[in-house]
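Asks: coords below, sequence missing:
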């Protein structure tokens, strides 16, 4: 009996961090009063990433030490989460529910099951469902890449604005230095 208690399972760190992130955002989080970046859905049976750009920039680095939304989604997929809407970044798992931290230990990574038959002997139905799944995954990947592209363009624009501001500041400083030098030369002549 003592052996069993020392082997108590704990939830995967990825799941715990995702749960904590949602719970903290639900309590008010530190989004500075802005619209939620991520939240539980109304039923509490899944969650919605309202702004993938803000989520990647503000929350992922805080909880996961990276800012790659695609990596976050791949992790969700490895634990069996499903994207439920083509229009929203909403994800669900039957064991991932608001207020039910204790259920996280029941979520495990998907395991690859080896096939007893060679791939060329499988029924055409399986290949159709596989191709449909591949098409859906490809579409999802395309959407992620488009979102990432959009984020990169936004970052590039922000950096260009900063560069322009620094150049303006540099010119002002050079003007001040030139003015100062002129004033000192004039005083030295007097």
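Replies: Nice, thanks for sending it over. Computed from a prediction, not measured in an experiment: that's the story for all the values here.

Asks: from here on, contacts and neighbour counts on C-alpha atoms
Replies: Noted.

Asks: Any figure for the gap between the residue nearest to residue 83 when sequence neighbours are not counted and residue 149?
Replies: Closest residue in space to residue 83, ignoring its immediate chain neighbours: residue 91 at 4.5 Å, by C-alpha to C-alpha, 6 or more residues apart in numbering. Residue 91 sits 22 Å away from residue 149, going by C-alpha to C-alpha, to the nearest Å.

Asks: which one of these two has more residues nearby?
Replies: residue 91 (22 against 12; other C-alpha atoms under 10 Å).

Asks: Report the secondary structure state of the more buried one.
Replies: What DSSP: H, G, I helix; E, B strand; the rest coil gives for residue 91 is strand.

Asks: Thought residue 47 was touching it, still the case?
Replies: Yes. Look at residue 91 against residue 47 with C-alpha atoms under 8 Å: they come within range, at 5.6 Å.

Asks: what helices or strands is the longest helix that the chain contains leaning on?
Replies: Criterion DSSP state H: the longest helix present in the chain is helix 124-189. Applying 3 or more C-alpha pairs under 8 Å, 6 or more residues apart in numbering; DSSP states H and E, we find helix 124-189 packed against helix 52-54, helix 69-78.

Asks: one more structure, for comparison:
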């Protein structure tokens, strides 16, 4: 059994250190039908569309987490707080709720308990900016909210090209493995 790191983001809800991605864009997919039903004041149809969005999201997350728990003995997740993305200062609330981070972590927690798999939640600071190969933060790495549009980058130190989310997931896994090596208990 292996170990895997998971980076939570808005573009793909979750990306693993081995490259698997969970893509949930249910709200956007159903937005037009929902808008039509809302303008028509068709409460029954609005309720049905919301239920469809929720059930599809739950199903996608369930399948993704089941595979992760089945294939790994250690799962390390970055500690992203959705509350920081849903304030009035940002326009990311709908995308954040659509990503389903809370539900993903909840399902991983109970599935890991049942399967005897270890779940670690770690601080993900600088995991996107740090090269997972040479462990340096270069000038070319994406930084802050301005760097959110950068999906891939080449490390100026070692020349390795990185997918932003896979690189972060690899660094999250490394942080989790380091914590276990020095005996820091789970969160």
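Replies: Yep, that arrived. This one's a predicted model, so the numbers in the text were calculated from it and none came from an experiment.

Asks: Superposed, what's their TM-score?
Replies: The TM-score (TM-score structural alignment, normalised by the length of structure 2) is 0.25; 79 aligned residues with a C-alpha RMSD of 5.3 Å.

Asks: quick revisit: nearest to residue 163 of structure 1, of the helices and strands packed on helix 124-189 of structure 1?
Replies: helix 52-54 (21.9 Å; C-alpha to C-alpha).

Asks: Which parts of structure 2 are helices?
Replies: 26-39, 43-71, 93-99, 101-115, 164-182.

Asks: and these, which is most packed in?
Replies: With neighbours taken as mean count of other C-alpha atoms under 10 Å, these reach their highest mean count in helix 164-182, at a mean of 22.

Asks: Report all helices and strands that that helix contacts.
Replies: strand 2-8, strand 14-16, strand 72-78, strand 118-122.

Asks: Repeat the analysis, applying 6 Å as the threshold.
Replies: Other helices and strands packing on helix 164-182 of structure 2, by 3 or more C-alpha pairs under 6 Å, 6 or more residues apart in numbering; DSSP states H and E, are strand 2-8.

Asks: who does the strand it packs on touch, helix- and strand-wise?
Replies: If contacts are counted by 3+ C-alpha pairs under 6 Å, 6+ apart, strand 2-8 of structure 2 sits against strand 14-16, strand 72-78, helix 164-182.

Asks: Kindly reformat the ones you listed as TSV and extend each row with distance to residue 52 of structure 2.
Replies: Shown next, in TSV, are the helices and strands packed on strand 2-8 of structure 2 (distance: least, C-alpha to C-alpha, whole Å):
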stretch	distance to residue 52 of structure 2
strand 14-16	21
strand 72-78	27
helix 164-182	28
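
Asks: out of the ones you listed, nearest to residue 56 of structure 2?
Replies: strand 14-16 (15.8 Å).

Asks: Return the set of buried residues in the closest one.
Replies: Going by neighbour count (16 or more other C-alpha atoms under 10 Å), the buried part of strand 14-16 of structure 2 is 14, 15, 16.

Asks: out of those, who's nearest residue 95 of structure 2?
Replies: Taking C-alpha to C-alpha as the measure, residue 95 of structure 2 lies nearest residue 14 of the buried residues of strand 14-16 of structure 2, at 12.9 Å.

Asks: wait, isn't that closest one in contact with residue 8?
Replies: Yes. Look at residue 14 of structure 2 against residue 8 with C-alpha atoms under 6 Å: they come within range, at 4.5 Å.

Asks: rewinding a little: deepest-packed of the helices and strands packed on helix 124-189 of structure 1, please.
Replies: helix 52-54 (a mean of 20).

Asks: what's the following helix or strand after that helix?
Replies: helix 60-64 (DSSP states H and E).

Asks: just checking, what packs against that next one?
Replies: Secondary elements touching helix 60-64 of structure 1 (3+ C-alpha pairs under 6 Å, 6+ apart): none.

Asks: List the buried residues of it.
Replies: Within helix 60-64 of structure 1, the residues that qualify as buried are residue 60, counting by 16+ other C-alpha under 10 Å.
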